[in-house]
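A.B. asks: using only what follows, build the 3D model:
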Amino acid sequence: MFEWHSWLGLAVALLIALVSALIVAAITKAIVVGATKRREWPRALTVKARHPYRLLLVIISIWVAINVTMPSSDWLDFFNHVFLVLAIADGAWFVGAIVGFALGQAMGRYRTDVPDNRVARRVQTQLAIVRRLAYAVIVIVAVGSILLTFPGVQAVGTSVLASAGLVSIVAGLAAQSTLANVFAGVQLAFSDAIRVDDVVIAEKEWGRIEEITLTYVVVHIWDDRRMVLPSTYFTSTPFENWTRSSSELLGSIEIDLDWRVSPAAMRAELDKILTRTTIWDGRASVLQVTDATGGFVRVRILVTAIDAPTLFDLRCFIREEMVEWLQTQDPAAIPRTRVQMVEAEPRKKVKATEKTSTEQIGLFTGSPEAEERATHMTMSLPTFTADEIAADRDKR
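C.D. replies: This next block holds a predicted model:
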């Protein structure tokens, strides 16, 4: 008769356990896909959770085989502890995969690539934070469960729980900034202050909210840079949210022109320009003269668009079309700098004996004697050649 409590019996039991695990995995997959073959989510669930599920089946099968056919009981406690730890770890992986799949399916119901996506972006943000919180809880529970399987840790746990008050105070002081960011991240997710894909102005930079985590927020800046800010920044620092209630925006184009410009003609041209583009949403278009000082007339154009990138493109388009129209149709409106030339009046001659209030009397100015002294001081000095200087020296 075959002896199962032997090393050969253990090897045969392990082989049977592996085959059984594979058979159970295949049957489970066939049942799930067959029961819901007209839906897409079973296939996605199979892809998401198949690896931890199959590994869990293998761990349990081998564990049972070892307990049934282990020839020596000396190693049985060791193997039981090892497989218990592996089962807890893989079980946490499997539960995390199921939770991630469920939240991913929920997030897929809310698309952000549609015009009116404010509710979808809010739900996406909240579900992303919930998924991270769920993963953190699963990991903490799994690690705690694994540690409690060790007898020494159980004894230490009693003393730790006895001093939990002191430990919590010390941990709270040590991780004050970290905990503040965690609470700020949860607050941002459920207060609806910012959402994923919101357009914000933070640190004087224009960008979109790309990711919201428990401790930081990633802002995708318009030039493809990423700015990482702590979660507390958005709860303690003022910032601009351009898509808080809707993505529609109003923008302005300002042009300094000459006084000869015709606002009525520009207003008519603006209407023609807007009919040639599809990025204007049709809500508002205004042309006004907002200032007329310093030799120029400032014309401001107000237009609207469905979101910030579209508004930027619309402003650039209108500015280019207006510049081309001014150059070709109304060159008199191009700004000019004018300089008026005025002929100076001839200076009135004053007699030498007369003194005006602006004249200054000094050693060389103000009187005939002073002018004569100035003539002696500024007269040219005689020059001598080298031969003349030598002849004069010989004479002496």
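
A.B. asks: hey, let's count contacts and neighbours off CA atoms from now on
C.D. replies: Will do.

A.B. asks: ok, which stretches of the stretch 201-350 of the chain are strands?
C.D. replies: Taking DSSP state E, counting those that start in this stretch, the strands of the stretch 201-350 of the chain run over residues 205-212, 216-221, 226-230, 240-241, 249-257, 285-291, 297-305.

A.B. asks: tell me which of those strands sits most buried.
C.D. replies: Ranked by mean neighbour count, these are led by strand 216-221 with a mean of 22 (mean count of other CA atoms under 10 Å).

A.B. asks: and the residue nearest to T69 when sequence neighbours are not counted, how far from P71?
C.D. replies: Spatially, and ignoring its direct neighbours in sequence, T69 is nearest to H5 (4.7 Å; CA to CA, 6 or more residues apart in numbering). Counting by CA to CA, to the nearest Å, the gap from H5 to P71 is 5 Å.

A.B. asks: out of those two, which sits in the busier spot?
C.D. replies: Ranked by neighbour count (other CA atoms under 10 Å), H5 and P71 place P71 first, with 18 against 15.

A.B. asks: so that one, which of the three states?
C.D. replies: coil (DSSP: H, G, I helix; E, B strand; the rest coil).

A.B. asks: ditto for R195
C.D. replies: Going by three-state DSSP: R195 is coil.

A.B. asks: what's the neighbour count on it?
C.D. replies: 28.

A.B. asks: which stretches of the protein form helices?
C.D. replies: Secondary structure of the chain (DSSP state H): helices at 7-35, 41-69, 76-108, 118-148, 151-162, 164-174, 176-191, 233-236, 263-275, 308-328, 368-378, 386-395.

A.B. asks: who wins for proximity to D197 among the ones you listed?
C.D. replies: Ranking the helices of the chain by proximity to D197 (CA to CA) places helix 118-148 first, at 6.9 Å.

A.B. asks: list the buried ones in that closest one?
C.D. replies: For helix 118-148, burial by neighbour count (16 or more other CA atoms under 10 Å) applies to 118, 120-131, 134-135, 138-139, 142, 146.

A.B. asks: still on that earlier bit, kindly reformat the strands of the stretch 201-350 of the chain as TSV containing distance to A386.
C.D. replies: Output for the strands of the stretch 201-350 of the chain, formatted as TSV (distance: least, CA to CA, whole Å):
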stretch	distance to A386
strand 205-212	80
strand 216-221	83
strand 226-230	83
strand 240-241	87
strand 249-257	72
strand 285-291	77
strand 297-305	74
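
A.B. asks: closest to V156 out of those strands?
C.D. replies: Comparing the strands of the stretch 201-350 of the chain by CA to CA, strand 216-221 comes nearest, at 34.5 Å.

A.B. asks: here's the other one to compare against:
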Amino acid sequence: MVRSIPLPSLLSTAPVEAPGEGASLPVPALDSAWWGLELWQWAGLGVLVVGAWLLGRGLEWLVMRVVDRATALTKSGWDDQLAASARGPLRYLLFVVLVATGLWALKLPPAAKQGVELAARSVGLAAMAWFLLRFVNLAARFVEQTVAREEQGGNVGRARGLRTQLAVLRRVIEVAVVLISASLLLLQFEAVRNVGVSLLASAGIAGLFIGLAAQKSISTLLAGIQLSITQPIRIGDTVIVENEWGWVEEITLTYVVVKVWDLRRLVIPMGHFLEKPFQNWSKVSPDIMGTAELYVDFRTDVPAVRAELKRVLDHESRGLWDGKVHALQVTDLSERTMKLRALVSASDAGKAFELRCIVREKLMAFLREQPHGLPRVRTEASLAESGDAPVTLRSGANVLATVPGE
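C.D. replies: A predicted model of the protein is given here:
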């Protein structure tokens, strides 16, 4: 076998010793690229980002000036909310558009161009989510102000229904926007897509376990949506639930907060209002009637008490009586007393409670001044035929005392 030995190349970079000098080391060539980009491309990318940001802010200012003048010419308030929601997210959307437009001039490598486009899309998705969330909040606030004006105008039932639907719908939209935006952001990455495909492959078993574990949460969420549609209760309604009297203060997707009359808060799961009975005193209208019951003597002048009730309502009710209903009736008799019921009306349950207290106090003061107003205990003396027989004092069926005869 013949073995060939390569000859030294004339273009070899081996160090050459110069006369009178030591051996010199080879000088490596400078690499002008980092992460696949040349220095001029990095500089161009920086100029593009800064210029797109400044130009985007300028364009936003110009567009918002035009939009503000256009909205000032209309009477609708929805365009004002839309313009206010766009102030802020619009600059990021313009920034993304300008960056995507200027990428073609840099002639970036495919990997670098893909990374920049990924970052731009992420910023754009975040800006869109921010815009939608701001618009939902501002629109909800605008509707709440409109509802408050309707409530002051007397249409309380419709105002409470709109407020309840608005509260639940806003939370549903916010949750949906956040989930969809986060999903779109994550699905841009190849690793996340691979994980998603793997999860979809095993979705049968995973969905079964997740469904069993989240059964209560899902049913509560659906109950919240059902309650906002059917509206057995609304924000501001007067209810009696769990033997507590109060007002519905807040309705979420999972629970209801009831403000009790003594300022306590009762937190009740949403399903309770769909599965168990409760009292809603303002379902149709907040108007309500209240009663004040009094126990008086049999000889009480009932027409005089009725006239006193009318006088109290006209002059001493502190504006709590709505002027619709007033009545005084004898509702029951016992062996000792007669029961009177004063019936009055008020615009809501809170005023009705205070009015009942006033009526009860004033009528009791009136009865104390009457000779036969308050109940009295009557006794009966029965004398036997014989003069020396004892005298028995009775009160109804009860024997009070036995007095010896003469």
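
A.B. asks: now the helices of structure 1 in TSV, with distance to A284 of structure 1?
C.D. replies: Putting the helices of structure 1 into TSV (distance: least, CA to CA, whole Å) gives the following:
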stretch	distance to A284 of structure 1
helix 7-35	54
helix 41-69	45
helix 76-108	35
helix 118-148	22
helix 151-162	66
helix 164-174	53
helix 176-191	32
helix 233-236	32
helix 263-275	11
helix 308-328	12
helix 368-378	78
helix 386-395	93
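
A.B. asks: and those helices: which comes nearest S252 of structure 1?
C.D. replies: Using CA to CA, the nearest of the helices of structure 1 to S252 of structure 1 is helix 308-328, at 7.2 Å.

A.B. asks: so that closest one versus strand 297-305, what angle?
C.D. replies: 140 degrees (axes from the mean of the first three to the mean of the last three CA atoms, to 10 degrees).

A.B. asks: run the chain-centre distance for stretch 147-156 of structure 2.
C.D. replies: Here stretch 147-156 of structure 2 is found 19 Å from its chain centre; the criterion is CA atoms, centre = their mean, to the nearest Å.

A.B. asks: oh, I was asking about stretch 139-153 of structure 1
C.D. replies: 39 Å.

A.B. asks: same question for stretch 62-78 of structure 1.
C.D. replies: For stretch 62-78 of structure 1 - counting by CA atoms, centre = their mean - the centre lies 56 Å from the chain centre.

A.B. asks: do stretch 240-253 of structure 2 as well
C.D. replies: 14 Å.

A.B. asks: again with stretch 71-82 of structure 1
C.D. replies: That offset, for stretch 71-82 of structure 1, works out to 54 Å (CA atoms, centre = their mean).

A.B. asks: which positions in that stretch come out as buried?
C.D. replies: P71.

A.B. asks: hmm, who's touching that stretch?
C.D. replies: H5, S6, W7, L10, W63, I66, N67, M70, T149 (CA atoms under 8 Å, 6 or more residues apart in numbering).

A.B. asks: want to throw the residues you listed into TSV with distance to T237 of structure 1?
C.D. replies: Listed next are the contacts of stretch 71-82 of structure 1 as TSV, based on distance: CA to CA, whole Å:
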residue	distance to T237 of structure 1
H5	70
S6	70
W7	68
L10	66
W63	56
I66	60
N67	61
M70	64
T149	46
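
A.B. asks: select only the buried ones of these in PyMOL?
C.D. replies: To isolate the buried ones among the contacts of stretch 71-82 of structure 1 in PyMOL, judged by 16+ other CA under 10 Å, type:
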select buried, resi 10+63+66+67+70
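
A.B. asks: closest to L257 of structure 1 out of the contacts of stretch 71-82 of structure 1?
C.D. replies: Of those, the one sitting nearest to L257 of structure 1 (CA to CA) turns out to be T149, at 81.1 Å.

A.B. asks: and the gap between that closest one and E40 of structure 1?
C.D. replies: Following CA to CA, the distance that separates T149 of structure 1 from E40 of structure 1 is 40 Å.

A.B. asks: now swap in V170 of structure 1 and tell me
C.D. replies: For V170 of structure 1 relative to E40 of structure 1 (CA to CA), the value is 50 Å.

A.B. asks: what do you get for E388 of structure 1?
C.D. replies: E388 of structure 1 is 120 Å from E40 of structure 1, by CA to CA.

A.B. asks: okay but M338 of structure 2 is in contact with D297, surely?
C.D. replies: Yes: with contact defined as CA atoms under 8 Å, M338 of structure 2 counts as touching D297 (6.0 Å).

A.B. asks: aligned to S285 of structure 2, what sits in structure 1?
C.D. replies: Using TM-score structural alignment as the criterion, the counterpart of S285 of structure 2 in structure 1 is S246.

A.B. asks: report the contact partners of its match.
C.D. replies: S246 of structure 1 touches D116, R118, counting by CA under 8 Å, 6+ apart.

A.B. asks: try A21 of structure 1
C.D. replies: R54, L57, V58, S61.

A.B. asks: equivalent analysis for K283 of structure 2, please.
C.D. replies: By CA under 8 Å, 6+ apart, the neighbours of K283 of structure 2 are G157, P232, I233, D237.

A.B. asks: can you pick out the most distant pair from those?
C.D. replies: It's G157 and P232 that sit farthest apart of those, by CA to CA, at 11.9 Å.

A.B. asks: trace R170 of structure 2 over to structure 1, please.
C.D. replies: Match for R170 of structure 2 (TM-score structural alignment): R131.
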